[in-house]
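Novice: A structural model of the following input is requested.
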Amino acid sequence: MQHPKTIHWGIIGLGKIAHKFAQDLSHVPNCKLYAVASRDQLKANRFSKSYGAQIAYSNYEALVEDQNVDAVYIATPHAFHNEHSILCLNHKKAVLCEKPFAMSLSEVDEMIATAKANNVLLMEALWTYYLPHYQFALNHLQQATYGQIKKIEADFGFQPEIDMTSRVFKKSLGGGSLLDIGIYPLFAALSTLGEPVQIESKATFFENGVDSSTLMLLSYANGVEAHLKSTLVEQTPSEAIFYCDNGIIKINSRFHEPSSVTVISEGNEDTYEFDYTTNGYNYEADHFNELIRQNKKESDIMTFDFSKKLITMLDTVRQQIGLTY
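Specialist: The predicted structure follows:
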C-alpha cells in the first residue's frame, strides 16, 4: 500500500491564528510544518523553534520560492490576503487563505482567476465548515430531521481591549466587527439557507470609522429570516440557533469554534458533545491535504461559488452601513 504524500506546509504571517494553526498541524497525519515567514526574522525564528519548522524566512518571497513548500497558509491581516494569495499562486503553491478571503468580490475574483491560470489549488480557510459539531448540525438541517428552517438567530460578540493600533480595529488592515467576526453569522445563514433575496443592515462605529457593531436581517423568498449580529463592544452568547418546524437546533457558545449542539424537540433536550482535543484547525488542514493529494484545484466543500457568495454578502452589508476601506 502506497504511503500518502507528506505535505510540506509554509505559513505566511505569524500572528495569533498562525500559532493555533501550527499547533493543530502537528495533529494532522502525513504533513509537516516546513517553513515560516515574517517580515521580522527574530519573530520567524521564535515561531519556527516553537513548532519545529525547518526554515524561518524574513520575507514572504523567499518562502514561496522554496521548491520544497507544497502548501501555504496565509494568516496575514485581511487587507493583504489578495496580494499574498496571488504571490503564492504565481509560484505554483497551493493556498489556504484565512477568512475573509479578501476585501471585496473583485479581489476574490482576481485570486480565483490567478489560481485557475496557474492550475493551482486555492481555498478560503473558513474552519467552521469542517468542524464535526457544525457538520452534525448542518446534516440534520439539510436532511430536515426536524422539519424546515423557520428562523435563524446567530451572533458573535466579544469585548477586546480597545487598541486602535491592533489588527482588529485598524482601518487600513480591514478592522471592525463585520469582516473579523460578522462573517461567521453570515456563514451560518449562507451554509444553511443559501443566498437571501434581501439584506438589511445597520451599524455603529468607532471614531476611526470601522464598525463596532453590525446588525443584519436576511430575508428569504419563503418568508424565512436570519437575524444576525456582530459586535466588538459587548460579550454576546455567540450561538447559532436554528428554529425548525418540529424542533430547535442550537449550536452552543462559541458556535464558530469547537463546541456542542443542543437539540430541543418534543419536550426533550439533548446535548451532543464532540470530544475535541485540538483548537479545531486540523480538520480544514486535513481536508486541504487530501485535495492536494487528489490533484484537486477547488474544494468540494468551500467552493469558489460559496466564497464568492459570502464576500458578496459582506460587500452588500458594507455598502449599506457605509463602511469603506
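Novice: drop to CA atoms for contacts and neighbour counts, all remaining ones
Specialist: Noted.
Novice: so what's residue 116 closest to, chain neighbours aside?
Specialist: Spatial nearest neighbour of residue 116, excluding adjacent residues (C-alpha to C-alpha, 6 or more residues apart in numbering): residue 297 at 7.9 Å.
Novice: and the one you found, helix, strand or coil?
Specialist: Following DSSP: H, G, I helix; E, B strand; the rest coil, we place residue 297 in the coil state.
Novice: residues in contact with stretch 130-144?
Specialist: 128-129, 146-149, 191-192, 249, 251, 255, 257-261, 273-274, 280, 283-284 (C-alpha atoms under 8 Å, 6 or more residues apart in numbering).
Novice: so how far is it off the chain centroid?
Specialist: Put simply, stretch 130-144 sits 17 Å off its chain's centre (C-alpha atoms, centre = their mean, to the nearest Å).
Novice: Which positions in it come out as buried?
Specialist: Of the residues in stretch 130-144, 130-134, 137-138, 141 count as buried by neighbour count, 16 or more other C-alpha atoms under 10 Å.
Novice: could I get these as JSON lines with distance to residue 58 and secondary structure?
Specialist: Shown next, in JSON lines, are these (distance: C-alpha to C-alpha, whole Å; DSSP: H, G, I helix; E, B strand; the rest coil):
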{"residue": "130", "distance to residue 58": "32", "secondary structure": "helix"}
{"residue": "131", "distance to residue 58": "33", "secondary structure": "coil"}
{"residue": "132", "distance to residue 58": "36", "secondary structure": "helix"}
{"residue": "133", "distance to residue 58": "38", "secondary structure": "helix"}
{"residue": "134", "distance to residue 58": "37", "secondary structure": "helix"}
{"residue": "137", "distance to residue 58": "42", "secondary structure": "helix"}
{"residue": "138", "distance to residue 58": "41", "secondary structure": "helix"}
{"residue": "141", "distance to residue 58": "46", "secondary structure": "helix"}
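Novice: I have a second one here; can you model it like the first so I can compare?
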Amino acid sequence: MAAPVLPVSRVPDSKDAPSLRWGIMGPGWIAERFTESVQAHSRQVIAAVGSRSLSRSKEFAEKFGVPAAYGSYHELASAPDIDIVYVTTPHNFHHSAALLALEAGKHVLIEKPIGLNAEQARDITARARSAGVFATEAMWTFFLPKFDIIRQILEAGTLGTITTVVAEYGEQFNRTHRIFDPALAGGPLLDLGTYPLALITEILGAPERMHVLGQPHESGVHAQLSAIMGFAGGSQAVMNTQLHNFTPTAATIVGSQATLTIDGPFNMPGGFDVRFPDGTQLRHNEPAGGHFEGLHYEAAAVARCIAAGRTESLERPLDASVRTMEAADEIRRLLGITFPGEDRTKEEL
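Specialist: So this is what the prediction gives:
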C-alpha cells in the first residue's frame, strides 16, 4: 500500500486573477494591510477610498497612490468607476456600510465579522441575493493556500470522523485600542474569537449545545471567554479567546484516523502536520507569514468569482458567515453581552 501524501494547493497565483477597481470604505489598519498586500501581489487596483473624514481619506490616498479620495461613505458607494467596495469600518458599521454599497449596486467584501449578530448577517445575505451582486465576508484565513489543502484533506476523509476541534486566539493590546471600547463592540469575541469560532463551525457545523465562561475587564468589555460546544453525533469543540497576552493561537482537528495540527498562528500563512496512530507524520511546510503575505488571496478569489458570474465565494459562503454569527450570538446570550445600537436597523453613517 502506498504511503499517504498530502494534496497540493489548487489556489492560483493571485497575479492571474482579473483586475477589479476597488473602493476602500474606512481607511484603518486592516485597509492599509489589504492595500499593501494586493498592490504587491496582485493586479487588483485600489481606485478610491472613502471616510467620514476627507482628510483621513486624502492621507490614505497619498500614502498608497490611490487616485480618488471621498469625504463620505455615500460618495464612495455611488462612485461610477468602482467595481467593488471593501468595507473596513468599525464593527458597528459593517452592516449599514454593506447595505449602502449593495443599494448602490456594488459588489461588496465585508471585513469580519460580517455584522454584529446573525440578524445583520442574514439581512446582508438576503439583500445581496435579491440584488444579484457579489457579497462575502473577508475571513481571509479560508482563502489561504494551506486551507485549500486542509479542505481537501477533510473532504477526502483522511482524518476519519471528526471528534474534536480545539482552537484559541489571544493577543495583547495597548489600553487605548478600540477593542477595549464597549461602544465599538469591543472585547475579544468579534475581533479575535471569530477566527477559532469560524474554524469550528466550518468543520463541525452549528453547535447543538454550549457552555461558556467569561471574565470581565475593567473597561466594560470581556477580558476573555471560553466555550465548550457539542455537535450532532457527539463531536465537541473548545474555544478560548482573550486580551491578556499573546498565545500560540493554535488549532487542532482530531479525527478517528488522524489528527491535524495547524502551526500557530493558525489563521495566517504557515505549516501544519497530519499525524496517524502508527507514527506516520505528513508535514505541510510553508513560510510563516502575516497579512502582507496573505490578504491578496481573498482579493484574487473575489475577482475570479465576479468574473465567473458567481455572487458568493466557495471559500466563505454567506450561509457559513451566518452560522458563525449564530454561534457568537449564543455565546453572547449566555454571557449577557450586548452592544450599543445593535437593535437599530441601520447605524448612521
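Novice: Residue 283 of the second structure -> the first structure?
Specialist: Using TM-score structural alignment to pair residues, one finds that residue 283 of the second structure aligns to residue 271 in the first structure.
Novice: Could you find the counterpart of residue 81 of the second structure in the first structure?
Specialist: Counting by TM-score structural alignment, which is the criterion used here, residue 81 of the second structure corresponds to residue 68 in the first structure.
Novice: Am I right that that match sits in a strand?
Specialist: No: remark: residue 68 of the first structure does not belong to a strand; assigned using three-state DSSP, it is coil.
Novice: and the closest residue to residue 56 of the second structure other than its chain neighbours, what does it touch?
Specialist: Counting by C-alpha to C-alpha, 6+ apart, residue 27 is the residue found nearest to residue 56 of the second structure once chain neighbours are left out, at 7.1 Å. With contacts defined as C-alpha under 8 Å, 6+ apart, residue 27 of the second structure is in contact with 49-51, 56-57, 60, 88-89.
Novice: Counterpart of residue 27 of the second structure over in the first structure?
Specialist: In the superposition onto the first structure, residue 27 of the second structure corresponds to residue 14 when matched by TM-score structural alignment.
Novice: quick one: that match from residue 123 of the first structure, how far?
Specialist: Remark: distance between residue 14 of the first structure and residue 123 of the first structure (C-alpha to C-alpha, to the nearest Å) = 19 Å.
Novice: still on that earlier bit, ok, now which ones touch the equivalent of the residue nearest to residue 116 of the first structure over in the second structure?
Specialist: Taking TM-score structural alignment as the criterion, the aligned counterpart of residue 297 of the first structure in the second structure is residue 311. Listed by C-alpha under 8 Å, 6+ apart, the contact set of residue 311 of the second structure reads 129, 132-135, 305.
Novice: Remind me which helix or strand residue 86 of the first structure belongs to.
Specialist: Residue 86 of the first structure belongs to helix 81-89 when elements are defined using DSSP states H and E.
Novice: Please state the offset of the helix or strand following that helix from the chain centre?
Specialist: Beyond helix 81-89 of the first structure in the direction of the C-terminus, DSSP H and E gives the next helix or strand as strand 94-98. Here the centre of strand 94-98 of the first structure is set off from its chain's centre by 11 Å, with C-alpha atoms, centre = their mean.
Novice: Do you have the helices of the stretch 101-250 of the second structure handy? List them.
Specialist: In the stretch 101-250 of the second structure, helices defined by DSSP state H, counting those that start in this stretch lie at 118-131, 145-156, 188, 194-204, listed in chain order.
Novice: Just put these in TSV and tack on distance to residue 219 of the second structure.
Specialist: Listed next are the helices of the stretch 101-250 of the second structure as TSV, based on distance: least, C-alpha to C-alpha, whole Å:
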stretch	distance to residue 219 of the second structure
helix 118-131	25
helix 145-156	36
helix 188	13
helix 194-204	21
